[in-house]
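In: give the three-dimensional model of this entry:
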Amino acid sequence: MNEQDLIYILALQHVPNIGDIIAKRLINHCGSAEAVLKEKPSNLLKIDGIGKITIKHLHEASHVVEAEKELRFIKENHIKTLYFEANNYPKKLKHCIDGPILLFQSGKVSLQNQRIISIVGTRKITNSGIAFCENLIETLAVYKPVIVSGFAYGTDITAHKAAIKNKLQTIGCLAHGLNTIYPKVHKKYMVDVENHGGFLTDFWSSAKFDRNNFLKRNRVIAGISEATIVIESAEKGGSLVTADIANSYNRDVFAVPGRTTDSQSVGCNNLIKQQKAHLLSTPLDVPYLLNWQLEEKAPPTIQKQLFVELDPDEKIIYNYLKNHDKEQLDIIAIHCNLPVFKVSSILLNMELKGVVRPLPGKLFEVI
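Out: Now for the predicted structure:
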């Protein structure tokens, strides 16, 4: 991509009322960002979903002026740009309808490794949460995953530091431009992160700092990852938003369970209870459920308990799955003549007993 192409892409990104979804629609229709900016309004209005308000500011000269300023910042700071139609754009993020049309990258990020997982959670992480996060990353290090997080307080920085300690690549997804860092106290970790990966953002250097940016940033965290792991979370929090986004992208989500009396476990427990996340009780659940394989040997498997007592409904589901290989929850409920909410609860109990296991794609099978 040459500089002139980049200016047009930046200019389109700068237009009010045109987000990433609309921008992609316009580019796909016209062929390029340059073609969009030079197209007649009457022709653009023929595109489905495009109205007068959407393109009201499209042809203002200020967008190109601001794009040229941002390009100078990019060049002066040796920032790499990742365009959504280019080969260097994160492959998994390409499949997300609201993925950014342009990402800015610093450091030595390499996304060729498909074992990319995001680790998120509360900013008020407990000592138990820190220990679990560090043990998780240390255990997974043999699989050489890329560790993604948001470079924020608590869980995020714990994950980044553990990744660096275990010589893994780590990526910080930021809610602001690459001309600053938040929180400022984490500036001391920037060099280590950039030497072991780097930073990604879709915000310009001129973007105003806004807490709503964190929610927008979360789609990048979830989108570039194969799976999202929630370590700890209160009943409400940004990590739950990330988990919901990951689910909407049909990605796997894991949550670490905790005691019902622990405030920082409420969010994780709810994700598991609502069948929005796999129960993560041991680090080896991750490679097992994601079907990661080592070159030397396969990862340890979860063994079924012997002589497990099953209640009548559990036996019905067990016998059905035994004869049908693997199946989705809704289909199990239909064929076993049981309500979906009850099947969801039964499958969770059977999973805890080691009788069934969840699979990617919301499938279940007998162990």
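In: going forward, measure contacts and count neighbours with C-alpha atoms only.
Out: Noted.
In: center of the chain, which residue is that?
Out: Residue closest to the average C-alpha location in the chain (Cα atoms, centre = their mean): A222, at 1.0 Å.
In: that one is in contact with V241, isn't it?
Out: No - using Cα atoms under 8 Å, A222 is not in contact with V241; the gap is 9.6 Å.
In: one more, for comparison:
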Amino acid sequence: MTEEQNLYEVALTKLPGIGAQLTRLLVSYCGSPKAVFHAPPGKLLKIPGFGSITVKNIQENAKAALREAEVIVKKAAEQNVQLLFYTSPHYPDRLKQIADAPVLLYFRGNGNLNQRRIISIVGTRQISSYGQAVTERIIEELTPYNVLIVSGLAYGVDVVAHRAALQAGLPTIGVMANGPDNIYPAVHRKYAERMLTQGGILTENSFGTKPDAPRFPARNRIIAGMSDCTLVIEAALKSGTLITADIAHSYDKEVMAVPGNITSPVSKGTNYLIKSLKAAAYTSIQDLVELLNWDLEDEQLAKKQKLIAYTSEDFTEEELKILQLLQQSKEELMDNLSWKTQIPVSQLASLLLGLEFRGVIRQLPGKKFVLVR
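Out: So this is what the prediction gives:
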């Protein structure tokens, strides 16, 4: 990605009054961020919803936006911050599908934001010993599945999840409500620095942005939007954690909650989510695996990998037809193999015998054939 491309992408986000949806509309009609800044007024006026006031606003503020973008692009290069516009292949695909997703993200680290499996773990800042034990246990259970753990780097459940992920060797991403040049809270800097080599730090806010209160709900939508499932460990009834769960629910994302002690204030939120059917109960890793169909995914992947092994130069075209059919149907009668592969029985018998000698298939009673490996 060129510096010039970054420059125009950042500049688009600095045009006053042009939010995420209008930005996408501009890029869609003009073809690129750079083209937006060079488009004549007549072309911009043809865009649905763009009137003369909006077009005048773009033209009057274009130079200032580009100057501001120059400073940001320079800082990003100096501080090893990746500028991820929504068209970037490194931008989180899951988040891209959300209507109110930010068009630009600031990312420090080496994590894959499009990892095959991503789970967000959120919860109260006032974590109990039970909540800490459960969080650590969940991370341990997730380890064999090579999951990316997303949280908010806050006190309580967030930092426990990040710390446990680091210890387990899982990549973990901290989504912040401030700029990429500062860690908040500062006490978690040591974990954030480790995350730069085992995940990373992500934010939609530019350099120098303070973690003001309104930015936290906005931060929560990123946490909910970039994962497959939001897992709530502990939460009070009125809390930012429940806001995150509601956001995930509104995105048609899966939500799970850990049942808790009915006398504990930090379990009232999770128990409420389960009771109101806004979240499925998490009692073991199997609950999550079944909810997200990870077991079926793994089975299909294993079949695909096995099939790839059969598409090598070791087999003829006719042999591959047989192997691929047996891959799909488990076992087949010889006559069925013949008409499904369109291989004459006389030729098929010789091919089956050859594959059987090579130990690839075996014959069952009744002239049925199955794969051996």
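In: that older thread, which position in the second structure pairs with the residue nearest to the centre of the first structure?
Out: The alignment partner of A222 of the first structure in the second structure, by TM-score structural alignment, is A224.
In: from E78 of the second structure, how far out is that match?
Out: Distance, A224 of the second structure to E78 of the second structure, by Cα to Cα, to the nearest Å: 30 Å.
In: still on that earlier bit, so how far is L237 of the second structure from the match of A222 of the first structure?
Out: From A224 of the second structure to L237 of the second structure the distance is 18 Å (Cα to Cα).
In: helices along the stretch 251-373 of the second structure, start to end?
Out: In the stretch 251-373 of the second structure, the helices defined using DSSP state H, counting those that start in this stretch lie at 268-275, 285-291, 294-310, 317-329, 334-341, 345-357.
In: and those, which is most packed in?
Out: helix 268-275 (a mean of 22; mean count of other Cα atoms under 10 Å).
In: quick one: contacts for R362 of the second structure?
Out: R362 of the second structure makes contact with E356, F369, V370, L371, V372, according to Cα atoms under 8 Å, 6 or more residues apart in numbering.
In: select only the buried ones of those residues in ChimeraX?
Out: Here is the ChimeraX selection string for the buried members of these, based on 16 or more other Cα atoms under 10 Å:
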select :356,369,370,371
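In: specify which member of the contacts of R362 of the second structure is nearest to N57 of the second structure.
Out: Nearest to N57 of the second structure, judged by Cα to Cα, of the contacts of R362 of the second structure is L371 at 67.2 Å.
In: any figure for the gap between that closest one and A309 of the second structure?
Out: For L371 of the second structure relative to A309 of the second structure (Cα to Cα), the value is 13 Å.
In: cool, and L320 of the second structure?
Out: L320 of the second structure is 10 Å from A309 of the second structure, by Cα to Cα.
In: now A141 of the first structure: closest residue in space, sequence neighbours ignored.
Out: Nearest residue to A141 of the first structure in three dimensions, chain neighbours excluded: N166, at 6.4 Å (Cα to Cα, 6 or more residues apart in numbering).
In: what residue in the second structure is paired with that neighbour?
Out: Aligned counterpart of N166 of the first structure in the second structure: A168 (TM-score structural alignment).
In: I am finished for the moment; much appreciated.
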